[in-house]
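> here is a sequence with its predicted model. Questions after.
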Amino acid sequence: WVKTDYNVDQYIAWPFWTPDSKKMAVQVLNRDQNDLRIILADPQTGDFNEIYREARKTWVEFFEDVYVMKNGSGFILRSYKTDWENLYYYGWDGRLISQLTNFEWRVNEILRVDEDAKVVYFTGTGPESTDNHCFRIGLDGKNLLQMTKGPGVHNVSISPKGSYYTDTWSNISDPGSIIAFDRKGKTIREIHRFEKPEFDASKHSRAELVRIRTSDGLFNMPAIITYPLNFDPSKKYPVIFRIYGGPNSKNIPGNRWQGENPSWDSQNGIITFTVDHRGSGHFGKKGLDYLYRSLGKWEILDYIDAVKWLREKPYVDPERMGITGSSYGGYMTCLALTKGAGYWTHGFAGSSVTDFRLYDNIYTERFMDTPQDNPEGYKDGSALTYAANYKGKLFMTHGDIDDNVHMQNSIYLISRLQDEGKTFQFMIYPGNRHGYTGQKALHSRNEANAFWLSSFFGK
């Protein structure tokens, strides 16, 4: 056993070995999740020494994608210590060999490390947070090269020896193509071009990527608005927010082609709306840290700003403003109809957290600390607190053996709404966990569709 102190509350996870397998690096995170250490342990004796430490006032997270250099010189990790995810190259003695990147945008993933050529290939957003590009940089942090060109999402695959790369790209206005290029970023050929169909309003729905300013003027939230078939701007349309909304979890899949086939919403005369709040990951730790000890506060405030933006559009019907999601998205939906009552009129919530005092301690304490340390934060972030404000129509669903978000969450909100004399709907899915399967999944989907048709069109 590693001779760490097992009498204190801490998390020990994500180990990785030195290339010669003589020592093992272990990540140790304190209970408050704001102080992370990497210790290098001798498996024969259990002795260890600390080789890395990172702490901040809010929270830090485990490094899940550490790259270990095969030549034994050290390891590369992706850290938020400059408020944006950047790459750092450390030796096994804990010495920083080089900070590979120093961007004010997000590095997403290490694709490949060419140790012989002393370069790292990685993906990142670049300055536009809805993009994804491939980059190359030296292990000394010099000679940065952006290998993919043009706005959009670029998904890069690498040949076994790293000599060639393919880029499958698109953006919201262009279905894109597949391009082959070499390790220096030189285009070899366009392998395939995806044809953009001639737009037919009766067959195709139009999508736009927009930015919405938060009311405090600090963030420009990305959003995608998808219009129904045969869209007529002189008419009034209902809207459905389709969201997840958890910390560092983007709803916007990126500036990519949305496809030719219209969604169920579009086929049924409904505008689909997706937006990312300040804590979604688009704005680095500057945005994320707003959520510290305040889950449910800034997400709803930012979503309300999006509702206000939509209300300014002559083609949006503010009396038919829906929201839906599952898990954290269910939490957002329940909050929207209680804490945000008056902005949304309808909600369909699945597997919802309703009070974080009822949820997993590791996830919850990372952002909220303990209920004893942060009672007001837990109270303010609970849908139960605002049950008296509820108005509109809410349909909740839950699996009775959900071992992630226990059905207790929905039961507590149901009880509170009943005590307040409120009307709502609830569906239990027996024998189902956090994600419904088989006929239960089909039933839930059909119930949701029927709810929207009935609520918006009286069908």
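Cool, got the structure.
> could you use CA atoms for every contact and neighbour count after this?
Will do.
> tell me who's in contact with residue 184.
Residue 184 makes contact with residue 147 under the criterion CA atoms under 8 Å, 6 or more residues apart in numbering.
> quick check: the gap between it and residue 143.
As defined by CA to CA, to the nearest Å, residue 184 lies at a distance of 11 Å from residue 143.
> identify all contacting residues around the longest strand along the chain.
When the chain is parsed with DSSP state E, its longest strand is strand 316-326. Identification of contacts with strand 316-326 by CA under 8 Å, 6+ apart yields 236-244, 310-311, 330-333, 336, 343-352, 456.
> count residues in the vicinity of the closest residue to residue 153 other than its chain neighbours, would you?
Closest residue in space to residue 153, ignoring its immediate chain neighbours: residue 132 at 4.6 Å, by CA to CA, 6 or more residues apart in numbering. Using other CA atoms under 10 Å, residue 132 has 26 neighbouring residues.
> now the helix of greatest length in the chain against strand 316-326, angle please.
For the chain, the longest helix by residue count, based on DSSP state H, is helix 438-457. Note on geometry: by axes from the mean of the first three to the mean of the last three CA atoms, to 10 degrees, helix 438-457 and strand 316-326 are set 160 degrees apart in direction.
> which other helices and strands does helix 438-457 contact?
With contacts taken as 3 or more CA pairs under 8 Å, 6 or more residues apart in numbering; DSSP states H and E, helix 438-457 sits against strand 346-350.
> quick one: distance of the strand it packs on to the chain centre.
Centre-to-centre, strand 346-350 and its host chain are 20 Å apart (CA atoms, centre = their mean, to the nearest Å).
> helices or strands up against that strand?
With contacts defined as 3+ CA pairs under 8 Å, 6+ apart, strand 346-350 has these neighbours: strand 316-326, helix 328-336, strand 393-399, helix 438-457.
> after that strand, which helix or strand is next? Please name it.
Per DSSP states H and E, the first helix or strand lying C-terminal to strand 346-350 is helix 361-368.
> confirm residue 304 sits in a helix?
Yes: checked against DSSP: H, G, I helix; E, B strand; the rest coil, residue 304 lies within a helix.
> tell me where the stretch 151-300 of the chain has helices.
Remark: helices assigned in the stretch 151-300 of the chain by DSSP state H, counting those that start in this stretch are 264-267, 284-288, 297-311.
> which residues are contacting the last one?
By CA under 8 Å, 6+ apart, the residues outside helix 297-311 that reach it are 212-215, 245, 275, 277-279, 290-291, 316-318, 332, 335-336, 340, 343, 380-381.
> let's bring in a second model and compare:
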Amino acid sequence: MHYYRVNFDGSGLTEITQTAANHHVSFSDDMQYFVDNYSRVDLPNIAELKKADGTLVRVIAKADISQLTAAGFKAPQVFVAKGRDGKSDIWGLIVKPQHFDPSKHYPVIENIYAGPHDSFVPKDFWPFGYHSGGDKVIGMQALANLGFIVVQMDGMGTANRSKAFHDVAWKNLGDSGFPDRILWHQAAAKKYPWYDISKGVGIYGASAGGQSTLSALLFHPDFYTVGVAFAGCYDNRMDKMSWNEQWMGWPVDESYLRSSAVVNAAKLQGQLLIIFGEQDSNVDPSSSLQLVNALINANKDFDLLEVPGGEHSVGRSTGPIDYVQRRQFMFFIQHLLQQPTPNWNKQ
């Protein structure tokens, strides 16, 4: 995000936040000065006082992350590749293990949230947010430290780009940007020998990300082979109308069936763990149970964890976080690393 000034007739467009970073600006009451607080995922916060034309008055503060770095923190790597249209840049992050060895090959896991209501890859420096853990998404760094490359990207269909970029999601929530995501993975694997997608890619997500996780396994089974889905709205016909009808339209038509994990449950080929909270007040728990019923009727094997009393954020910010995280982490170790896990009942 950058800020500009412009004359009322459209002339004189001038950028006042020149640094290549994500900017958060607060103006003085008379609009003659502003404080510019900016950062990137690989640039700690800097706060500057500037005149309205962008001239620097003074540096107010610079973040000191020396203790964080000494503790082992490494910023995620920014990566970009072209999307399905051959021209749109798809931006994302690559999180490596803290003891990364470029001579090794690491399986890849994607952290997905692909709703068309926003874009989701972090732009600010936020070492305790999406990248490391935090209050919304299970820790990418913690998962990477087990021997994975963990990534996050925004495919076509997400917001804050062009209308054509956004329109991909219209009546097409099952798409979740996967044609772009797969190209992004393939480009990373071509560039980096340690980026190993030869045995399939793992994926996890919550809520709309849970729905996307199932879409990955059902509609792209040759690419995505292991998934952990949290609290997903697996059929847009039964989730809250305020979100689903906004993007899928009215009346309910065949497009709802094409995007439904419940309708397409018989297509499952990979390994799946479903996690949901009994008291989910955002996505009805019966959404998960409808999927369970469809998978059973299709004679499909899967793993299931229902958390009694758990809310929509179960395993991410409330409830038995450590237990739910462990179940997710062990699932990827078993099925993506194909390694045995401890008998936790004896620990």
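Now that the structure is in, tell me what you want to look at. Note that this is a predicted model, so its numbers are computed, not measured.
> weed out the non-buried ones from the contacts of helix 297-311 of structure 1.
By neighbour count, with 16 or more other CA atoms under 10 Å, those hold 212, 214, 245, 275, 277-279, 290-291, 316-318, 332, 335-336, 340, 343, 380-381 as buried.
> trace residue 341 of structure 1 over to structure 2, please.
Matched by TM-score structural alignment, residue 341 of structure 1 corresponds to residue 221 in structure 2.
> how close does that match sit to residue 37 of structure 2?
Residue 221 of structure 2 is 43 Å from residue 37 of structure 2, by CA to CA.
> and what of residue 20 of structure 2?
In this view, residue 20 of structure 2 and residue 37 of structure 2 are 12 Å apart by CA to CA.
> next: residue 200 of structure 2.
In terms of CA to CA, residue 200 of structure 2 sits 40 Å off from residue 37 of structure 2.
> ok, residue 339 of structure 2 next?
For residue 339 of structure 2, the distance to residue 37 of structure 2 equals 45 Å [CA to CA].
> so between the two, which is more surrounded?
Neighbours per residue (other CA under 10 Å) separate residue 339 of structure 2 from residue 37, with residue 37 holding more: 20 against 11.
> report the contact partners of the more buried one.
23, 24, 25, 45, 46, 47, 48.
> the second one pairs with which position in structure 1?
The pairwise alignment with structure 1 assigns residue 24 of structure 2 to residue 155, based on TM-score structural alignment.
> hang on, its match packs against residue 165?
No: if you go by CA atoms under 8 Å, residue 155 of structure 1 and residue 165 don't touch, sitting 10.1 Å apart.
> the two: which has the busier surroundings?
residue 165 (23 against 16).
> counterpart of the more buried one in structure 2?
Superposed on structure 2 with TM-score structural alignment, residue 165 of structure 1 falls opposite residue 34.
> residue 324 of structure 1 too?
Checking TM-score structural alignment: residue 324 of structure 1 goes with residue 204.
> burial measure for that match, as a count.
Neighbours around residue 204 of structure 2, by other CA under 10 Å: 27.
> excluding chain neighbours, give the residue nearest to it in space.
The nearest residue in space to residue 204 of structure 2 (CA to CA, 6+ apart) is residue 228, at 4.7 Å.
> structure 2: which residue goes with residue 205 of structure 1?
Per TM-score structural alignment, the equivalent position to residue 205 of structure 1 in structure 2 is residue 74.
> would you confirm that that match contacts residue 100?
No: if you go by CA under 8 Å, residue 74 of structure 2 and residue 100 don't touch, sitting 10.5 Å apart.
> the closest residue to residue 169 of structure 1 other than its chain neighbours - how many residues pack around it?
Distances taken as CA to CA, 6+ apart place residue 154 nearest to residue 169 of structure 1, at 4.3 Å, with adjacent residues excluded. For residue 154 of structure 1, the count of nearby residues is 28 (other CA under 10 Å).
> quick check, nearest of the contacts of residue 37 of structure 2 to residue 241 of structure 2?
Using CA to CA, the shortest approach to residue 241 of structure 2 within these belongs to residue 24, at 33.1 Å.
> find the nearest non-adjacent residue to the closest one, please.
Residue nearest to residue 24 of structure 2 in three dimensions, not counting chain neighbours: residue 37, with 5.2 Å by CA to CA, 6+ apart.
> check which helix or strand residue 137 of structure 1 maps to.
Secondary structure assignment for residue 137 of structure 1, by DSSP H and E: strand 133-138.
> quick check: whichever helix or strand comes after that strand aligns to which part of structure 2?
Sequence-wise, the next helix or strand downstream of strand 133-138 of structure 1 (DSSP H and E) is strand 145-146. The counterpart of strand 145-146 of structure 1 in structure 2, using TM-score structural alignment, spans residues 14-15.
> contacting residues around residue 22 of structure 2?
Residue 22 of structure 2 makes contact with 1, 2, 38, 39, 40, 123, 124 under the criterion CA under 8 Å, 6+ apart.
> my read is that the second one contacts residue 36, right?
No: under the criterion of CA under 8 Å, residue 2 of structure 2 makes no contact with residue 36, lying 10.1 Å away.
> shared neighbours, the two?
Shared contacts of residue 2 of structure 2 and residue 36 (CA under 8 Å, 6+ apart): 17, 23.
> which of those two has more neighbours?
Using other CA under 10 Å as the criterion, residue 2 of structure 2 and residue 36 rank with residue 36 on top: 25 against 15.
> and that one, how far from residue 160 of structure 2?
21 Å.
> those strands in the stretch 1-150 of structure 2, which residues are they?
4-5, 14-15, 22-27, 33-40, 43-51, 56-62, 77-82, 89-95, 106-111, 149-153 (DSSP state E, counting those that start in this stretch).
> the first one maps to which residues in structure 1?
The counterpart of strand 4-5 of structure 2 in structure 1, using TM-score structural alignment, spans residues 135-136.
> now find how far off-centre the matching stretch is within its chain.
Centroid displacement of stretch 135-136 of structure 1 relative to its chain, using CA atoms, centre = their mean, is 24 Å.
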